[in-house]
Structures are given as C-alpha cells and as structure tokens.
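Undergrad: got a predicted structure plus its sequence, pasted below:
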Amino acid sequence: MLRENNKEIREKLFNEIKDLPIIDYHCHLSPKEIYLDEPFSDIGDLWLSYDHYKWRLMRSAGVDEKYITGKETTTKEKYTEFARVLARAFGNPVKEWVKMELKTYFSIDTPLNEKTADDIWEKTSQIIKENELSPRKLIKQSGVEYIATTDDVLDDLEYHEKLKDYEVKVAPTFRTDKLLEFKDVTYISLLANKTKIKMRGIESFEKAVKMRMDYFIAHDCKFSDIGIEDFPTKIASREEADLLIKDFLDKDALSKEDRERLQGYIFVFLGKLYAEKGIIMQLHLSSLRNPNMEMFNKLGRDTGFDSVGECVPARALSSVLNRIGEKKLPRTIVYTLNPTMYYQILTLAGSFPEVIPGMAWWFNDHERGIFEFLEKASELGHINGLIGMLTDSRSFLSYVRHTYFREILCDFLSQFYDGNNYSELLEVAKNLAYLNAKKLLKKRERMSVKKYMGIRSQKVNGL
C-alpha cells in the first residue's frame, strides 16, 4: 500500500516519469512472435500461454495442472479457473498487475472474479478482434523503445535479423546456461557442428565460443546472461581446463568437483571476452532450477517450477570478479533471487566500480520486495547508480510492471522530500525509470561502433 506521507510529491514525481519510454533490457519475449505479429485469439491466450507468474499463482491455489499447461483444456476454461483464483489472491502482485493490464490495454476497471469473468471475457475478446491486438501493437502501446530477448548461444537469430528494420530495437542476449552445464557432450557437439570447428580441447572450445559471440554482436547484442543454479567456488587454470575438456569429450562425464572447476574457468574466460567485446555481463544468482523432478520430466524446463536457491558465497563471487578483472572487468549487473544476499551484493558492488546491483527480480518484484531493495541499495550504496526495472517476462502485457515499479519508486523517493530538493528527486526518478538504462546502452553502442565497424559487411562464420 502506497504511503499517504508526501502523497502530493509522490504523485507529482510519478506524473513526470510515467510516460517515459521503456528499455526492457532483460526479458523472455519471443522474437519470432514479435516478427510474425499474429493477433491474439483471446485474453486467455494473452494471459496464460506463457506467463509463469500466473501459472505459479494457480498452482499455489491448488488448481489442477490441466487448467494451467494442459492441452486438453481450452483457453476459456483456463481463464475461468484463473479468475476464480485471482479474486482471492490478496497480497500477490499478480492481482495488482491484472488490474493494471485490464485498465491499460482494455479500459476495464471492473475487478476480475467469477461473477465478472464472462463479461470481461466478452469485452476483451471484442477489443482483441476489432483492433487485431498483436505483439507489436502491445509493444507500441506500452511505449517500448528497446527489447533484449534471451537467446541461447546456438540460436540462429533468424528473427532478430528479420526485425532489424522494426521501429523498436529487438536485440539478442548471449545466454550461456547450456554452454556451462557440462552434463553430457551433446551441447558441445552441437557447438562444433554450428561453428564447423572440431573440438580437441580448450583452444577449439574458446574459438567456437568467440565465433558465436561475434555472430551475436553482428546482430547488435549488448548483453550477456547466465542463470545456472551453481556458482563456482574453484577456478581451473587454462592447462587444467584443457585436460578437463578433453576428458569430458572422451568420457562424456565429469565429476562434480571437475565440473565446478571447469565452470569456474569458463566463467572467467567469458567475463574477459565480454570486457574485450564491450558486452554487459549479467549474473542471475541463487535460483534453484527444476526442483520438482516429476514435473520436470512431464513438462520440461522453464515451465514455472524454479524456486529460490541458496546464497552464493561472497568470496566465490569476488574471486571470479577478480580473475576476470585482471585486465578489465566488463560492466556487470549482479542479481540475486535470494534477498538475504542483498547485503553481500550491495557491499561487493561498492568494492568493484564496474558492478551494478541488479533490481529486485522474479520472486522479489512485488511492492514490499522492490521497496526493501531500494532501501538497502540506498543505505549501502547510491540509488542513482541503479539501472532500473526489468520485466524478466514472457508476457506482452507485462510492461505494466514498469508502471508498477515507477509508482513504488516515486513513493520511496517522496519520503526524502524536504521542501527544497524536488529537482534532485526528479532526476533520480527519471534515471531509474529510463535514463540510466539508456545511458548504459549508448555507452555500449559507442564501444561497439568503434571496435566492430564493418562487422556486418564481413562474412560472419558460425551460422
């Protein structure tokens, strides 16, 4: 609940930033869907096809999985179950987001529940049909300026290429989760096939990764990302990494300790590569991936079953950052899914000028979580150095979360109003809502132009 103290200042700040453009520097939207731009069929399709936040809410309320991801149920049946659950989801941010989504995109103020569900279904269906509501129309209506999708190292980026003349910049992110898993040699074999490089050891592995990195940069990549649940506490030397890669290629397996040491080396190698190429490194820490093996076996990964993991040891994180920074540390954004790690990350960022604490993320991007993060970031560092909100979403309606964040940000800042510092408060509000992300991108664009002039005119291997 927003505070009544300095309500006038809070609302004045919000009115000045609410319509600023959106830079969505980390999301999971599909570039294919953006390119094809096919109209949605109904509100159930829009809400419940991909949105893990809504799926988790339904599961938490005891809804049968067939009404969440089941192919045997219609979108209307899923929507009806969602409406029933949402009416009683007091305190969950999804309830507020749905209210904002209905108001923003459909001009509907009626709360969603069992009694109103059919009427809202009919009204939204009519608007979707009459306006042929599609991904690009929602992006435009939301005021989005830049979208960084999440893309595997081996993705062909076909749709990014097709979107190069689209008015909104849609750029890939170099996501290395599968590259670092080392569960079996399948992924390395795919990397070898993609790059036409025979894998013999660490040198050929690094050459192939560099080739893919250059391919992403040729498609205007500015960000990298890693979100595996393990963070290395040991770092192999290059000689050790070469032996480990060779052993892995030969035996199709690594011990837990050897995998960790190899991951440590690859973390450092990638960080140094990002610094050389001018890529922003994102580290998403403390997630527990696929803890429910029964549901993982049924539905696969990325179906909304991940959870909060243990804190990453601060010494391990600082060791990796130090090894990467032996020459130069790339601009780095460090997020944690476990809020008990905020003090470690916020104070560690104060020790590494190139490191920015990542905004409250995933299970923490509710009102109290965002406010708590802003409090700690202000107390332990400088709030004006933060980048601002990210959606981390697969939903094209999720841009209301930027409005949600901006409201909370203005509420937080208004408590510091002393009668004479409105201009400073407004500067910080604008920076966290938009300008800091814009400046970060502009800096990387200048570096990219300087280092990679003509890269599009060259033949880039590794397609």
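TA: Here it is on my side, so go on.
Undergrad: rest of the way, CA atoms for contacts and neighbours
TA: Noted.
Undergrad: could you point out the longest helix of this structure?
TA: Secondary structure of the chain per DSSP state H: the longest helix is helix 256-277.
Undergrad: and Trp388, which of the three is it?
TA: No, residue 388 isn't Trp; it's Gly. coil (DSSP: H, G, I helix; E, B strand; the rest coil).
Undergrad: now for it, how many residues are close by?
TA: 27 (other CA atoms under 10 Å).
Undergrad: which residues touch it?
TA: 359, 431-434, 436-437 (CA atoms under 8 Å, 6 or more residues apart in numbering).
Undergrad: how does it look with 6 Å?
TA: Counting by CA atoms under 6 Å, 6 or more residues apart in numbering, Gly388 touches 432-433.
Undergrad: can you map out the strands along the stretch 201-350 of the chain?
TA: Taking DSSP state E, counting those that start in this stretch to define them, one finds strands in the stretch 201-350 of the chain at 223-226, 280-285, 287-288, 307-308, 332-336.
Undergrad: tell me what the fourth one is packed against?
TA: Here strand 307-308 is seen to pack against strand 287-288 when contacts are counted using 3 or more CA pairs under 6 Å, 6 or more residues apart in numbering; DSSP states H and E.
Undergrad: same thing with the second one?
TA: In this structure, strand 280-285 packs against strand 223-226, strand 332-336, with contacts taken as 3+ CA pairs under 6 Å, 6+ apart.
Undergrad: indicate which one of those is closest to His402.
TA: His402 lies closest to strand 332-336 among the helices and strands packed on strand 280-285, at 17.7 Å (CA to CA).
Undergrad: report all helices and strands that that closest one contacts.
TA: Going by 3+ CA pairs under 6 Å, 6+ apart, strand 332-336 lies up against strand 280-285, strand 355-357.
Undergrad: against Met359, how distant is the closest residue to Asn92 other than its chain neighbours?
TA: Nearest non-adjacent residue to Asn92, counting by CA to CA, 6 or more residues apart in numbering: His366, 7.6 Å away. Applying CA to CA, to the nearest Å, one obtains 11 Å for the distance of His366 from Met359.
Undergrad: for whatever helix or strand Glu101 lives in, list every residue counted as buried.
TA: Using DSSP states H and E, Glu101 sits within helix 93-106. Judged by neighbour count (16 or more other CA atoms under 10 Å), helix 93-106 contains these buried residues: 93-102, 104-106.
Undergrad: same deal with stretch 14-28?
TA: Neighbour-count burial for stretch 14-28 flags 14, 17-18, 20-28 (criterion: 16+ other CA under 10 Å).
Undergrad: comparison target below:
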Amino acid sequence: MNFEITNTFITEDFLLETSIAKKLYYDYAKAMPIIDYHNHLSPQRIFSNIPFKNLYEAWLAEDHYKWRGMRANGIDEKYITGSASDSVKFKKWAETVPYTAGNPLFHWTHLELKRYFNIDKILQPNTAVEIYDTANEILQNKTPQQLLTDMNVEVVCTTDDPTNDLRYHQQIAKTNSKTKVFPTFRSDNLFLIEQDNFHHYLNKLSSTVDFSITNFEDFLNSIDNRIDFFHENGCRLSDFGVGASMHIVDYTIEKVNSIFKKRLEDKELSPQEINTYKSCLFNHLGRRYHEKKWVQQYHLGAIRNNNSRLLKEVGADVGCDSIGDYNFAEPMAKLFGNLDYENKLAKTITYNLNPSQNEVFATMMGNFNTGGIPGKMQWGSGWWYLDQKDGMEKQLTTLSNIGLLSRFVGMLTDSRSLLSFPRHEYFRRILCNFLGNIITKGELPNDVVFFGKMVQDISYNNAKKYFDFDS
C-alpha cells in the first residue's frame, strides 16, 4: 500500500492548533535543551562514537516498538530479528509504515526522518530505497555524539545494573562530548530471589565488590558498596521496573536473614517469604537513595515476555510485553509512608502503564510532598504504551486536575535508539497545544509570558533543578 501523495505532513505547525500554541512553542519551547533522564541507550556506543553502518542499524536494530508493528502487519520474524539483510529488513519496515497510520509509530517515524535527515517524504515501498540511501549517506558523517548534539541533548541517563563497571561513563566524562552521560542504578536483579539464576547473579555481584556474600548482611553491604560507586561516577537516579506487581509487608531483619539463608541453601521460598524479602529490600534501597539525595523511579505495571515461543527463539525485551491490571495503591502507600515517617523518603517519580490508574498514581504522589522541594513527588510522563498523543494529553489533564502541572519534570524517551530524541519535540508540541487550547477557550488568562515560562520549566528548567546533575 502506498500513499498517493508522498510529501510529508510534518509541517512547521504540526500538532499546533491555535495561534497561542504556536507562540508558546516557537518562542519558548523549541530552543530549550533536552534532559533525557531515563533511556536505554548504550554508553559503549556513545563512547566509541563510530558512525552507524546504515539506517537499519541506527533505527530498527533495537527498536521493539517497530518490531511489534511489523509482526502485527504479518511480517515474518526473518525480516524483523532474523537472518535477512539490513536493507531487506528496512524495506519490510517501509512496507509496514503506511499501515501504522493512527499509531504513534507513524508520527515518530516521519518526525525523525525530518529532523535527522531533512527527509520530507512519507516512508513507504515506493520511497524506501531513496530514503534509505539518503539517510545512509548522512549517517556516514554523523557520530553518535554528533547526533545527540544536533538534537540539543544536554544530559542522558542510561539504565545500568548494579554490577556494571561504568567504564564507558568514565571514559565519556574524559572526552569533549557536549552531552553528559550519567548512569542510573537499576535495581531489578537484586529483587529476583525466586529466579533460578539468583545464585549466578550473587556470584557476579560478589566478584564485582571483591568480597564473599555469605549472608544477608554481606548482601546489603555489597549493595551499599555499589551505590557509593555509582554516586562517585555521577549517578543521581535509581530505577525499578521488575515484574508487574509489588507487595509491601511487615518484616524483621531476623526473618529476612532466615529467608536469605534458606535461598542460599537452594530451598524453595513461599510467596510470603519472597514478598518479605522484597519489602525489606525496597525499604533499604529507599533509605540509601535518600541519603545520597538521589531521585528514585518506579516503572510499574508491565507483564513482560508473554510470548514464550519468541522468548525462546529471540530473547527478552523484543516487543512481547503488555499492560497489567494490578493494585499499586496500597503498596505505594505503605512503602512511601514508611519512608516518609522515618523522614527518609527520597525525591520520587512513579510511572504507570495501565491508563485506568492515572488518577490512582497522581493522587498517591500528592500524599507525600514536603516543604523545601517543589514537586518532590512526581507522577511521571506517559510511559511505554502511553507515550503517544492521547496518552500524553490524558496525563497532562489528570496532572493539571490533581497536582501541579507547573512543577512537572517533563518528558523522557525511554528508548534504545539514538534517533528517538524528536519525541521531546513531539511532547513539547502537545504540551503547547494543550495549554493553547485551554487559553483560547478562556479557561486560563491570555498571558503568553507566564505560560511561556511554564512551558520552559516543564521542558527543561524543572528537570535541571530537580535532578541537580551539576552537584
């Protein structure tokens, strides 16, 4: 299927419906730098700074959003993650793109082609070769660091396991890269006590800290060791994203010691014992994050790797995750309440994947704000399946109704692709249009200077202050 008209729809006024929205975007939002405080970019790729071989490698090789769309279009796995050549896989993506109309992939695809390669044509079978060749020629002269600079990216925060040696972050810090690259302490593997490879992970952690882990005290000491190391290397954020649900129960250290010892002896744990262990770990990490003045992030609600066949054939994180339907209100209330009671609750951002829980998350975060830190408890931007126009607008509406939109720390890419940064432009256009429509209706004052400052704060200034990377 081809579009008859092949010129793009990405005009200067894309998504901007009112004169106020256009003024807010052009005069205030557009030029602001980008702080991308959560993504899955490769620090090794950024440090090596070697140009991509082609557009497929830069754009599709690790993008499970696109893979999922191609599978929905009936494309064989051979042309997605399989043995087909890069150019053939790209043509299969071009074949799929027209069918993504109405999906955010259609917007992202053409916004990225426009911003990185100044390509004004719709990607489809009859334009695929021309677009591929044009982009490949440009990519030959664009290093990863230059691609970040071109998008005015000031900071990126990668996602890193506690055992990561952070060598590439250290090396990037010694270069003249205009974009700062900081690690994020992703704690997921510390929680997976019920999994078969937990012993293997403990051995890896033990080797990393260079001392044996023979009991729970050793385990906590190893965690503290890694948090100190990450902090010394610029880390100011943690993240948690394992599993679909969380349970916070009462515990004693003696009980957790017993549970940990039982697991070291290869004995099976009950669900209650697993929850007790994880509850203790949540609280311990929360206290450490507060001590370090980090921001803690919780990505909640995904059911991962649902397709067991593809999990076996291709691996994890290949586009087979879904939205879960779980209770997070009570666990968040108990965890944040415990830490707040001890005056050890760090700055916190939560992200829900289930849109029916928007109000649940927004109201919960408002319960634990304190003096001295505007917007301390953040309900984060639309995440994963919700980081599209409708999801962003609903998030902005709910946050406006329940919290303080003006204190919001804004958008992130959560992406594995170095070509994903126009998503910040996408968000900023939606934000400006959201405010422009409300102002045009007379529901807010027609004060462009005031709301222009608010747009700049949400786009950049709030994140700059909140994360305090300069410290």
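TA: On my side now, so go ahead. Just so we're clear, the structure is a prediction, and the values are computed from it rather than from any experiment.
Undergrad: nearest to Arg136 of the first structure, out of the helices and strands packed on strand 332-336 of the first structure?
TA: Comparing these by CA to CA, strand 280-285 comes nearest, at 26.4 Å.
Undergrad: tell me roughly how far that closest one lies from the second structure on average.
TA: By mean CA distance after the TM-score superposition for the first structure, the fitted strand 280-285 of the first structure averages 0.4 Å away from its aligned residues in the second structure.
Undergrad: so that strand matches what in the second structure?
TA: Using TM-score structural alignment, strand 280-285 of the first structure lines up with residues 295-300 of the second structure.
Undergrad: which other residues reach the matching stretch?
TA: With CA under 6 Å, 6+ apart, stretch 295-300 of the second structure has contacts from 237-241, 347-352.
Undergrad: about what we covered before: now render the strands of the stretch 201-350 of the first structure as JSON lines, adding mean neighbour count.
TA: Converted to JSON lines, those look like this (neighbours: other CA atoms under 10 Å):
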{"stretch": "strand 223-226", "mean neighbour count": "24"}
{"stretch": "strand 280-285", "mean neighbour count": "23"}
{"stretch": "strand 287-288", "mean neighbour count": "19"}
{"stretch": "strand 307-308", "mean neighbour count": "16"}
{"stretch": "strand 332-336", "mean neighbour count": "24"}
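Undergrad: what about the counterpart of Gly234 of the second structure in the first structure, how many neighbours?
TA: When the first structure is aligned by TM-score structural alignment, Gly234 of the second structure is paired with Asp220. Other residues near Asp220 of the first structure number 21, with proximity taken as other CA under 10 Å.
Undergrad: got the contact list for Asp220 of the first structure?
TA: Taking CA under 6 Å, 6+ apart, we find Asp220 of the first structure in contact with Ala171.
Undergrad: how close does it get to Leu273 of the first structure?
TA: Relative to Leu273 of the first structure, Asp220 of the first structure is positioned 16 Å away (CA to CA).
Undergrad: same question for Leu48 of the first structure.
TA: Leu48 of the first structure is 38 Å from Leu273 of the first structure, by CA to CA.
Undergrad: whatever residue of the second structure lines up with Leu390 of the first structure: what's its closest spatial neighbour, skipping adjacent residues?
TA: Counting by TM-score structural alignment, Leu390 of the first structure corresponds to Leu412 in the second structure. Distance criterion CA to CA, 6+ apart; nearest residue to Leu412 of the second structure, sequence neighbours excluded, is Asp36 at 5.0 Å.
Undergrad: next one: Tyr37 of the second structure
TA: Here the residue nearest Tyr37 of the second structure, using CA to CA, 6+ apart, is Cys157, at 4.8 Å.
Undergrad: pretty sure the one you found contacts Phe182?
TA: Yes. In this structure Cys157 of the second structure lies within contact range of Phe182 using CA atoms under 6 Å: 4.8 Å.
Undergrad: hang on, the earlier thing: my read: the match of Leu390 of the first structure touches Asn39, true?
TA: No. Contact criterion CA under 6 Å: Leu412 of the second structure and Asn39 do not qualify, at 7.2 Å.
Undergrad: what does Tyr79 of the first structure correspond to in the second structure?
TA: Using TM-score structural alignment, Tyr79 of the first structure pairs with Phe90 in the second structure.
Undergrad: ok so its match is a helix residue?
TA: Yes. Counting by three-state DSSP, Phe90 of the second structure is part of a helix.
Undergrad: which secondary structure state is assigned to the closest residue to it other than its chain neighbours?
TA: Counting by CA to CA, 6+ apart, Phe90 of the second structure lies nearest to Tyr56, which is 5.8 Å off, once chain neighbours are set aside. For Tyr56 of the second structure, the assignment made with three-state DSSP gives helix.
Undergrad: what does the residue nearest to Asn92 of the first structure correspond to in the second structure?
TA: In the second structure, the residue matched to His366 of the first structure (TM-score structural alignment) is Gln388.
Undergrad: that older thread, what packs against the longest helix of the first structure?
TA: By 3+ CA pairs under 6 Å, 6+ apart, helix 256-277 of the first structure packs against helix 314-324.
Undergrad: quick one: residues contacting the most centrally placed residue in the second structure.
TA: With distances taken as CA atoms, centre = their mean, the second structure has Asp414 as the residue nearest its mean C-alpha position (2.6 Å). Residues in contact with Asp414 of the second structure, defined by CA under 6 Å, 6+ apart, are 38-39.
Undergrad: pull the number of nearby residues for the match of His366 of the first structure.
TA: Around Gln388 of the second structure there are 21 residues (other CA under 10 Å).
Undergrad: quick one: contacts for the alignment partner in the first structure of the residue nearest to Leu412 of the second structure?
TA: Under the alignment (TM-score structural alignment), Asp36 of the second structure pairs with Asp24 in the first structure. Neighbouring residues of Asp24 of the first structure by CA under 6 Å, 6+ apart: 146-147, 390.
Undergrad: in TSV, list these along with distance to His284 of the first structure and neighbour count.
TA: Converted to TSV, the contacts of Asp24 of the first structure look like this (distance: CA to CA, whole Å; neighbours: other CA atoms under 10 Å):
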residue	distance to His284 of the first structure	neighbour count
Tyr146	21	21
Ile147	18	22
Leu390	13	23
